[in-house]
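Asker: sharing a model prediction with you, sequence too.
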Amino acid sequence: MMIVITGISGFVGRNLSNYLRQYNCSVEGLCLRNNWKLNVNSNAIIHLAGKAHDTANTTADEEYFKVNRDLTIQLFDEFLNSNIKDFIYFSSVKATADTIEGILDEEHKSNPKTPYGKSKLEAEKYLLSKKLPDGKKLFIIRPCMIHGPGNKGNLNLLYKVVQKGIPWPLAAFDNKRSFLSIDNLNFLIGKILSNKNIPSGIYNFADDDSISTNELVKIIAEASGKKTKLWKFSANFISSVAKLGDMIKLPLNSERLKKLTESYMVSNDKIKKALEISSLPISAKDGLTKTIKSFQS
């Protein structure tokens, strides 16, 4: 099977391409920065390239739409006019909701608030508006926070806090969040490519269990051989510090506080039902432990 991957040099692209090659797939990267030409002899396109959400809020709105919407439209139009069978578009759960009460599933009425989420949703709408020729399939993947060895971000920030013996000061915030290990992501994409019975559509990608930030701090401490230290400062006080961080560029700002403390639970029932499986290969705790241990090397 020949697979074209955009964004192949990124964290997901590197891991996914290595995974697919283990199963005798030929993988080719496609850069969409300049003049590009699609390999029409491919069997599938995995479109990972995109403008990530800028938590510092320094990216102009139009940049999100130029990259996440317009390039996706161009690539999908090429796909429609080719003999390639499968188009897998990596969108985001933030294309449908920035915050969620309860558990997010694929039936949620989309209402993103950020330029990032809006640009992803507009790309989705275009893809879904087009009639697929016979024999072609479209898969819109909405992953939650992806992690794995070699990936930094908020997990690395938490790791550094625990590693230095600094008490976690946000323990007063009670939440539950969904994560997605790169191993489970690779597994799901591999199954979509190999199982011809999976219908086109939107699919959430998430680990089976949701984890609170306090639980995550405990997992990090356990994986690092450190003692768990949780401080329950007033949530109102912490929120005030974050607002100050918005003005004078502190490490903690409102956007980062929201990411660290909000509840955001995502259902993966639809993709598991399509695959006729009851659980994913890696538990949420085991996947997070593997990621955390990679920070030590």
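Answerer: Structure's in. What do you need?
Asker: going forward, measure contacts and count neighbours with C-alpha atoms only.
Answerer: Will do.
Asker: ok now the helix or strand where Ile146 lies, how far from the chain's centre?
Answerer: Per DSSP states H and E, Ile146 falls inside strand 145-147. Remark: strand 145-147 is offset 5 Å from the chain centroid, using C-alpha atoms, centre = their mean, to the nearest Å.
Asker: what does it rub up against?
Answerer: With C-alpha atoms under 8 Å, 6 or more residues apart in numbering as the test, strand 145-147 has contacts from 178-182, 288, 291.
Asker: list the contacts of Thr55.
Answerer: 255-256.
Asker: Leu257 versus that one, what's the distance?
Answerer: Relative to Leu257, Thr55 is positioned 10 Å away (C-alpha to C-alpha, to the nearest Å).
Asker: comparison target below:
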Amino acid sequence: MILVTGATGFVGKAVVQRLLADDESKRVVVAVRRDGRQWPEQVLPRVTGDLEPATDWSLALKDVSAVVHLAARVHVMHDTAADPLTAFRSVNVEGTLNLARQVAAAGIKRFLFISSVKVNGESTPPGRAFAESDAPNPQDAYGQSKYEAEHGLRQLAADTGMEVVIIRPPLVYGPGIKANFAALMRAVQRGWPLPLGAVHNQRSLVALDNLVDFIVTCITHHQAANQTFLVSDGQDLSTTELVRGMARAAGVPARLLPIPVWVLQAGAGLLGKGDAVQRLCGNLQVDSSKARHLLDWTPPISVDEGLRRAVAGS
């Protein structure tokens, strides 16, 4: 049986659905905070409470052969915690390592940790993609907590023999996505003119179905053991191309105004929205060739299909 933490989240729900679809006789264990949610018959919900430094995972780990760890204190744009780094560390570092130590003690062979490209950094120079071998450069509390968790997991793997697989996705999109990506999709679907017609950046994304396929591949692939992977669709897009792809998927015209990026940056600076423009106009590319070559993995769906599914499920 496979244990999935964070099974009610955007990625977690899709992982559970995929595991069940691959083999209807397979049982999937999900760690939940409390009873009450209805799950498919093959799913075994086990109440663990929150991801905390002292959580007892013994019930959830019974008869489990591998763990997919998605639960986390997630990145938020405007964190209200008095000390964000301490809050992130408590959950993403101490909570994760507490779980992992119990996984190792239970003799479970493999632990998959879904980290983030934010461990690498927030942006890349034009034509230069992040690679797994790059020195980590987290720029915020969330990225720092994921980096510290990775470091602790590698040490635990060395000490115990448990196999750890670390996956660092960039922005994940798909049915049910929320936040800024969803807001941009709504604007495109409603035909709003957008000042994004002259943005020539390059950004790596990963469709939900592609990420889930890679996660499932890593559960059993022997070459994935104790490896770190950057994963993407393999087709980087400018923001202009992304908007056009959303419009095609929605069957509407793309209403793009060719406003120079420097004008957007100047206006955003005056409004205190410089970070938002950086996310729209900056570069962030990942090199996913290690995932493809070492595991012989190919993304099962294209960017166009990923955007079609995201729009259909919005």
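Answerer: Sure thing, it's come through. No experiment lies behind these values; they were computed from the predicted model shown.
Asker: need the TM-score between these chains.
Answerer: Here the TM-score for the pair of chains, by TM-score structural alignment, normalised by the length of the first structure, is 0.90; 286 aligned residues with a C-alpha RMSD of 1.8 Å.
Asker: returning to that earlier point: elements contacting whatever helix or strand comes next after the strand holding Ile146 of the first structure?
Answerer: As assigned by DSSP H and E, the chain's next helix or strand after strand 145-147 of the first structure is helix 154-163. Here helix 154-163 of the first structure touches helix 213-224, helix 284-295, going by 3 or more C-alpha pairs under 8 Å, 6 or more residues apart in numbering; DSSP states H and E.
Asker: which stretches of the stretch 151-297 of the first structure form strands?
Answerer: 177-181, 201-205, 210-211, 265-266 (DSSP state E, counting those that start in this stretch).
Asker: for the stretch 1-150 of the first structure, what spans make up the helices?
Answerer: 11-21, 61-64, 71-80, 115-129 (DSSP state H, counting those that start in this stretch).
Asker: hang on, the earlier thing: mean shift of the strand holding Ile146 of the first structure relative to the second structure?
Answerer: Mean deviation of strand 145-147 of the first structure relative to the second structure after superposition (mean C-alpha distance after the TM-score superposition for the first structure): 0.9 Å.
Asker: and the longest strand for the first structure?
Answerer: Using DSSP state E to define each element, the first structure has its longest strand at strand 137-143.
Asker: can you give me how far that strand is from the chain middle?
Answerer: That offset, for strand 137-143 of the first structure, works out to 12 Å (C-alpha atoms, centre = their mean).
Asker: measure Met162 of the second structure to Val103 of the second structure for me?
Answerer: Counting by C-alpha to C-alpha, the gap from Met162 of the second structure to Val103 of the second structure is 8 Å.
Asker: ends of stretch 31-44 of the first structure, how far apart?
Answerer: 16 Å.
Asker: ok, residues contacting that stretch?
Answerer: 1-4, 6-7, 30, 71, 78, 82-88, 193.
Asker: quick one on the thing from earlier: which among the helices and strands packed on helix 154-163 of the first structure is found nearest to Leu188 of the first structure?
Answerer: Minimum separation from Leu188 of the first structure across these (C-alpha to C-alpha) falls at helix 284-295, 14.7 Å.
Asker: number of nearby residues for Pro199 of the first structure?
Answerer: 12 (other C-alpha atoms under 10 Å).
Asker: quick one: what's aligned to it in the second structure?
Answerer: With TM-score structural alignment as the criterion, Pro199 of the first structure lines up with Ala225 in the second structure.
Asker: quick revisit: using a markdown table, lay out the helices and strands packed on helix 154-163 of the first structure together with mean neighbour count and distance to Asn268 of the first structure.
Answerer: Shown next, in a markdown table, are those (neighbours: other C-alpha atoms under 10 Å; distance: least, C-alpha to C-alpha, whole Å):
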| stretch | mean neighbour count | distance to Asn268 of the first structure |
| --- | --- | --- |
| helix 213-224 | 20 | 20 |
| helix 284-295 | 19 | 13 |
